[in-house]
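1. here's my sequence, what's the structure:
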Amino acid sequence: MTSDGVADERRGGVRVIAPVRPRKLAKVPFVELSEGRLQGVVSSGSDVSRVYVSSITAGDHGLSCNTNNNRPCGGLSGSHACNHIRALVDAAVAQYGLERVARYLKAEGGDDLWAALHPTTAPSRAAEVFSSFLRHLSYLEVPPTTDPLPELHWFPAAGVVR
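-> The predicted structure is shown next:
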């Protein structure tokens, strides 16, 4: 393992790490670096029963954003990110730190992640991402324990801002 945690990103299980800084779970309740994507669920600003499933693929920076009912996001226009994807990136940087997110996405460009991305359009992975989110939600029903649950590394237990 290297001191920068790269080996952790390549293992099937990762150690539980504290978030870089608290993030607002009401806006982006789920964010993860998984399956070669930065992916997550973003709450709709206009409809409490709607969420958006957004992702950016590592390497080619393909953007995808759909509602939980698999309808395309009206704000995503080709390679121009919508507000949901921007909120997802902000939450990921708060959770994992800029350096780790940029390294995962293979975006090189210093302190400005958006300048380092060269977005394209990607096929929707909404069903896969939303399924992952629902699986993680099932852990909220697990009885309290002091034993670590490595799959919940994305969920900031301390310093949560709601």
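
2. okay, CA-based contacts and neighbour counts for the rest of this
-> Fine.

3. let me see the contact set for the residue nearest to the spatial centre of the chain.
-> Central residue of the chain (CA atoms, centre = their mean): V31, 2.8 Å from the mean position. By CA atoms under 8 Å, 6 or more residues apart in numbering, the contact set of V31 is 38-41, 88, 91-92, 154.

4. for T57, state which of those is nearest.
-> Looking at the contacts of V31 and their distance to T57, the nearest is L38, at 6.4 Å (CA to CA).

5. what number of residues lie near that closest one?
-> L38 has 24 neighbouring residues, counting by other CA atoms under 10 Å.

6. pretty sure it sits against G59.
-> No. Using CA atoms under 8 Å, L38 makes no contact with G59, being 11.0 Å away.

7. between these two, which contacts overlap?
-> Common neighbours of L38 and G59 (CA under 8 Å, 6+ apart) are L105.

8. ok, A115 to Y52 distance?
-> To Y52, A115 is 24 Å away according to CA to CA, to the nearest Å.

9. repeat for G59
-> 22 Å.

10. neighbour count winner among those two?
-> Taking neighbours as other CA under 10 Å, G59 and Y52 compare with Y52 leading, 25 against 16.

11. one more sequence to fold, the one below, so I can look at both together:
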Amino acid sequence: MKQDDADLALGSTVQQVPPVHPRKLAKVPFLELSEGRLQGVVSSGSDIERVYVSSVSAGDHGLSCSTNNNRPCGGLGQGYSCKHIQALLAEAEKQFGAARVARYLSIETADGQPLFSGLHPTGAPSHAAEVFSSFLRHLAYLELPVSTDPLPELSWFPAGPVPA
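-> Predicted coordinates:
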């Protein structure tokens, strides 16, 4: 490989990791491992217009869950997680694999146990505004008409295939 090819291979592209298992997006339409947290948006089981913005911080397992209207989740308490955080963790296992999520969040569980059983939860400040903004930003791309024209906000991303 020539030096230019080696430099290009080490460039700013990030290889996409395919999901470990397919997942349905109706219950947890958005999740990510970012900012030292597992964070995402979880649909309400009772109100189609309500979503919960939930997060688990790495290391201290700080839990946060509130609605898109910044109302605290009634099921989240000191020392235990709500069903929204449990759903977020379950979907993260499908998307990224249990081992990767456990490593990222520093969770230790017995074999075959769900990730939430290894949490030692504490309270955490809400990051709902940032997480929900990120979710809305991702949704905006779905509303764009199909086109091959470049998107200005993605101009830093190299076009074309990465050489092998």
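
12. on that earlier part again, R125 of the first structure: which of the contacts of V31 of the first structure is nearest?
-> Q39 (9.1 Å).

13. quick revisit: just the ones of the contacts of V31 of the first structure in strands?
-> Judged by DSSP state E, these include 38-41 as members of strands.

14. now for the nearest residue to V28 of the first structure once chain neighbours are set aside: which residues touch it?
-> Excluding its sequence neighbours, the residue lying closest to V28 of the first structure (CA to CA, 6 or more residues apart in numbering) is V42, at 4.5 Å. V42 of the first structure makes contacts with 27-30, 51-54, 84, 87-88, as judged by CA under 8 Å, 6+ apart.

15. quote the end-to-end distance of stretch 53-61 of the first structure.
-> 16 Å.

16. show me where the second structure has strands.
-> 30-34, 37-43, 51-57, 62-67, 122-123.

17. next, the buried residues of the lengthiest helix in the first structure.
-> In the first structure, taking DSSP state H as the definition, the longest helix is helix 83-96. Judged by neighbour count using 16 or more other CA atoms under 10 Å, the buried positions of helix 83-96 of the first structure are 83-85, 87-89, 91-96.

18. relative to R21 of the first structure, which of those residues is nearest.
-> Ranked by distance to R21 of the first structure (CA to CA), those are led by A94 at 5.3 Å.

19. enumerate every residue touching that closest one.
-> Counted by CA under 8 Å, 6+ apart, A94 of the first structure has contacts 19-23.

20. now, of those residues, which are buried?
-> The neighbour count (16+ other CA under 10 Å) marks 19, 21-23 as buried among those.

21. so which of these sit within helices?
-> Per DSSP H, these never map to helices.

22. now render those as JSON lines, adding distance to V6 of the first structure.
-> As requested, these are exported to JSON lines (distance: CA to CA, whole Å):
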{"residue": "P19", "distance to V6 of the first structure": "17"}
{"residue": "R21", "distance to V6 of the first structure": "20"}
{"residue": "P22", "distance to V6 of the first structure": "23"}
{"residue": "R23", "distance to V6 of the first structure": "23"}
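
23. one step back: kindly compare burial across the strands of the second structure and name the winner.
-> strand 51-57 (a mean of 27; mean count of other CA atoms under 10 Å).

24. give me the helices and strands touching that strand, please.
-> strand 37-43, strand 62-67, helix 83-96, helix 128-142 (3 or more CA pairs under 8 Å, 6 or more residues apart in numbering; DSSP states H and E).

25. what span of the first structure is the shortest one aligned with?
-> So the one you mean is strand 62-67 of the second structure. Strand 62-67 of the second structure corresponds to residues 62-67 in the first structure, going by TM-score structural alignment.

26. and that stretch, how far from the second structure on average?
-> In the superposition against the second structure, stretch 62-67 of the first structure averages 0.3 Å from its aligned positions (mean CA distance after the TM-score superposition for the first structure).

27. report the buried residues of stretch 109-124 of the first structure.
-> Within stretch 109-124 of the first structure, the residues that qualify as buried are 113, 116-117, 119-122, 124, counting by 16+ other CA under 10 Å.
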